[in-house]
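Visitor: Please find the sequence and the predicted model below.
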Amino acid sequence: MSNEKNARLDMDEETLFTASQIFKALSEPTRIKILHLLNEKECSVNQIAQALALQQSTVSHQLRLLKNLRLVKFRREGKTIYYSPDDNHVMNLLEQTLKHAHHD
């Protein structure tokens, strides 16, 4: 076995915990909706709330959790904060999962 494969198999407790927290975050339908929307376009809290018919407080709460897990990032433009996916790894996983769930 190559060193690269061994490195992938040697998962420390912190890595395992983080991975489990990501899957836990992806297990909630509201967060999936938010991530799916953000994968399509960058949005503010207001835009997300309006697009998904959610309360602003609900969106803010979910974004805080997603931000803490580094699943979303933000940028400020004046007083408005815009959110987008932090990277494509989890977004690719999410999109593949949605395709699989939709597959007959």
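Guide: Arrived safely, thanks for sending.
Visitor: contacts, neighbours, all on C-alpha from now
Guide: Fine.
Visitor: Strands along the chain, start to end?
Guide: With DSSP state E as the criterion, the chain has strands at 43-44, 72-77, 80-85.
Visitor: hold the first one in mind and look at this next one:
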Amino acid sequence: MEKRMKQLPDQVLDRVADYFKVLSEPTRLRLLHLLHERERSVGELVEATSTSQANVSKHLKVMLNAALVARRPEGTSAIYSVADETVFRLCNSVCERIADRIENEAEQFRAVSFVDSN
């Protein structure tokens, strides 16, 4: 018996695409990785990424709007933390898939011989 996939509404697909757009920026992935270690202030993130404060703040705002990070005030600073831990399962899954593809490609290269060794 053939199993048919349910068609997803455009609104759902748009939301999923927006989520992936947030994750498509390398600086945001770096920030998430740093925040996975521990919560940090904007200044700490600027120092750790060697990126401007304006750039870090811009990316944090995008991730805050996507509910990937949380923000809390602490004195005159803002402290950021990861709000959605599921993002790491997704990233790990993607990294594992990429690693598998790279390993498979490497095996194909190893199997190729341009010169007969006999």
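Guide: That came through fine. Quick caveat, the model's predicted, so the values are computed rather than measured.
Visitor: I'd like the strands of structure 1 laid out as JSON lines, including mean neighbour count.
Guide: Listed next are the strands of structure 1 as JSON lines, based on neighbours: other CA atoms under 10 Å:
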{"stretch": "strand 43-44", "mean neighbour count": "20"}
{"stretch": "strand 72-77", "mean neighbour count": "14"}
{"stretch": "strand 80-85", "mean neighbour count": "19"}
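Visitor: want to throw the ones you listed into a markdown table with distance to Asp12 of structure 1?
Guide: Shown next, in a markdown table, are those (distance: least, CA to CA, whole Å):
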| stretch | distance to Asp12 of structure 1 |
| --- | --- |
| strand 43-44 | 35 |
| strand 72-77 | 24 |
| strand 80-85 | 25 |
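Visitor: Identify whichever of the ones you listed lies nearest to Ala53 of structure 1.
Guide: strand 43-44 (13.8 Å; CA to CA).
Visitor: which residue in structure 2 lines up with Val72 of structure 1?
Guide: Alignment note (TM-score structural alignment): Val72 of structure 1 maps to Val69 of structure 2.
Visitor: actually His89 of structure 1, sorry about that
Guide: By TM-score structural alignment, His89 of structure 1 lines up with Thr86.
Visitor: What's the separation between its match and Glu103 of structure 2?
Guide: 26 Å (CA to CA, to the nearest Å).
Visitor: tell me the contacts of the spatially closest residue to Tyr82 of structure 1 that is not a sequence neighbour?
Guide: Nearest in space to Tyr82 of structure 1, with sequence neighbours left out and distances taken as CA to CA, 6 or more residues apart in numbering, is Ser44 at 4.4 Å. Ser44 of structure 1 makes contact with 80-83, according to CA atoms under 8 Å, 6 or more residues apart in numbering.
Visitor: Neighbours of Val45 of structure 1, how many?
Guide: 21 (other CA atoms under 10 Å).
Visitor: And for the one 4 residues further on?
Guide: Per other CA under 10 Å, the neighbour tally for Ala49 of structure 1 reads 18.
Visitor: which position in structure 2 aligns with it?
Guide: By TM-score structural alignment, Ala49 of structure 1 lines up with Val46.
Visitor: Distance of the residue most central in space within structure 1 relative to Pro29 of structure 1?
Guide: Compute the mean C-alpha point of structure 1, and by CA atoms, centre = their mean the closest residue is Leu71, 4.0 Å away. Here Leu71 of structure 1 is placed at a distance of 15 Å from Pro29 of structure 1 (CA to CA).
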